[in-house]
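In: Need the 3D shape of this:
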Amino acid sequence: MKKLLINLVFSSLSFIGYSDEAYQKAMTQSIEKLFQATTIPEYVEIANQFERISNIEKTEWLPLYYASYAYIMISFQEPENAKKDQYLDQAQKYLDQAMAIEPNESELHMLQGFLYPSRITIDPMNRGMELMPEMNKSLDKALELNPDNPRVYFLRATMMFHMPEAYGGGAANALPLYQAADEKFRIFKPKTELSPSWGKEINDAEFKKVQEVMQK
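Out: As a prediction, this is how the structure comes out:
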């Protein structure tokens, strides 16, 4: 009887370890596919994969984070505004679910700040005044939770760069933000192998572009 109990304990431990290993493997493969995706169908497929993972791992916020990110990326490719909003509704749904699991995660508040500009681009005149304060509030919260989150600085720099100078935007005002993002990316270390780590390459490209504009 004692031997049977010991075997059951070790069998349970092995199962738990395998489950964690399977989760890590599924997430790693899905994240790789996400950042290789280039078309809407590819993004939809990988978002569905993250949703399936989240349905199994109900206490993990990362699958929902990446599913939301995928739909935000879809919105940038979709030419029809009505469909853009539908995709962003889906992104918001996943993000809300992730927030319910981990409300004090900087990356989730950063992603919320990333989602708002996608909404604004659909109707800048009517949505800008309403959603810009919400975006800034989300990014402020992300920095409060993690002052070294480089994606927050990158997003603010990008918004500043593409904002008209009459409203306080432009290359000159964006440059120090890209510089700050560059410094944060250089020292940034993800919490885990699955944690968000994207943004450095595009920040490098945008930082260079702003520097070139300033030299003209």
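In: from here on, contacts and neighbour counts on C-alpha atoms
Out: Fine.
In: residue contacts, residue 127?
Out: 119, 120 (C-alpha atoms under 8 Å, 6 or more residues apart in numbering).
In: Check which helix or strand it maps to.
Out: Residue 127 belongs to helix 124-145 when assigned by DSSP states H and E.
In: Alongside the first, I'd like the structure of this one:
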Amino acid sequence: MKHLITTILLICTVAFTFAQNGDYTAQLEASVKKLDQAKSVGDFQLLEKTFVQLGNAQKTEWLPYYYAAFCNAKTGFLLQDDGEKIEPYSIRGEAQIKKSESLAKGDGKVLAEIYVVQAMIYRTKVFISPMTMGRQFGPLSDQFLKKAQKLDAENPRAIYLEAWTKYYTPKLWGGDKDLAKELAGKAIQKLGNAAFGVVPHWGKAESEALLR
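Out: Predicted coordinates:
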């Protein structure tokens, strides 16, 4: 009888775990679909909260924290002309992307995705005050982009971020708008065959914006 009760409890636990995992997957898929359509600061901040909740519920998955950090990075880019508002987003984003990295289990392709967003987060810190924070966080952003490219040279999001950097860096300091557009076109080409779902697939709209 005791053995039977133990077996029943084990079956119930497994069934509950499967139900939880199914619910998590469905919520993550729905949230990523909404992220694909997000455009405003409000959109990204609502989704950040959702991804944080998913991460806190699941605890072992890198994707929710990655997407929460990405939402904060996008918010920072949208607010780049209003630097004083960016700091709380950059602080949260940095903590979230480091949490995502801690869950990546050393997977090079995953780390490449994470480092692209980490480079974006450090770029948002430059936006806060280019004169005082640019010297520290500009090179740090470049460093993480290079780490991403070393792990996955063909990652279209890394290619996009290099294009963005080349486009907005003054020519005197190594900027090159023609090269930036060439890189943006390369990113778009690679994203033409991108698989959708919950894996990172953003970057097409951002790359297209550099070609306008």
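In: what's the TM-score for these two chains?
Out: Put the two chains on top of each other and the TM-score (TM-score structural alignment, normalised by the length of structure 2) is 0.84; 206 aligned residues with a C-alpha RMSD of 2.4 Å.
In: before we move on, the earlier item: superposed on structure 2, where does the next helix or strand after the helix holding residue 127 of structure 1 end up, distance-wise?
Out: Sequence order places helix 150-162 as the next helix or strand after helix 124-145 of structure 1, per DSSP H and E. Taken over the aligned residues, the distance from helix 150-162 of structure 1 to structure 2 averages 0.7 Å (mean C-alpha distance after the TM-score superposition for structure 1).
In: what packs against helix 150-162 of structure 1?
Out: Helix 150-162 of structure 1 sits against helix 106-120, helix 124-145, helix 171-187, helix 200-215, with contacts defined as 3 or more C-alpha pairs under 8 Å, 6 or more residues apart in numbering; DSSP states H and E.
In: Identify, out of the ones you listed, the most deeply packed stretch.
Out: Among those, ranked by average contacts under mean count of other C-alpha atoms under 10 Å, first place goes to helix 106-120 (a mean of 23).
In: And residue 85 of structure 1, how far from residue 121 of structure 1?
Out: According to C-alpha to C-alpha, to the nearest Å, residue 85 of structure 1 stands 10 Å off from residue 121 of structure 1.
In: Residue 61 of structure 1 touches residue 105, doesn't it?
Out: No. Residue 61 of structure 1 lies out of contact with residue 105 (C-alpha atoms under 8 Å); the separation is 9.2 Å.
In: who has more neighbours, these two?
Out: residue 61 (21 against 16; other C-alpha atoms under 10 Å).
In: Once you drop chain neighbours, what's closest to whatever residue of structure 2 lines up with that one?
Out: Following TM-score structural alignment, the counterpart assigned to residue 61 of structure 1 within structure 2 is residue 62. Spatial nearest neighbour of residue 62 of structure 2, chain neighbours left out: residue 100 (4.5 Å); criterion: C-alpha to C-alpha, 6 or more residues apart in numbering.
In: show me the residues around that neighbour that make contact.
Out: By C-alpha under 8 Å, 6+ apart, the contact list for residue 100 of structure 2 reads 61, 62, 63, 64, 65, 66, 114.
In: what do you get for residue 28 of structure 1?
Out: Here residue 28 of structure 1 is in contact with residue 194 (criterion: C-alpha under 8 Å, 6+ apart).
In: On the three-state scheme, it is what?
Out: What DSSP: H, G, I helix; E, B strand; the rest coil gives for residue 28 of structure 1 is helix.
In: quick revisit: looking only at neighbour counts, state which of residue 85 and residue 121 of structure 1 leads.
Out: More crowded of residue 85 of structure 1 and residue 121, by other C-alpha under 10 Å: residue 85, with 17 against 14.
In: And that one, what's its match in structure 2?
Out: Alignment note (TM-score structural alignment): residue 85 of structure 1 maps to residue 87 of structure 2.
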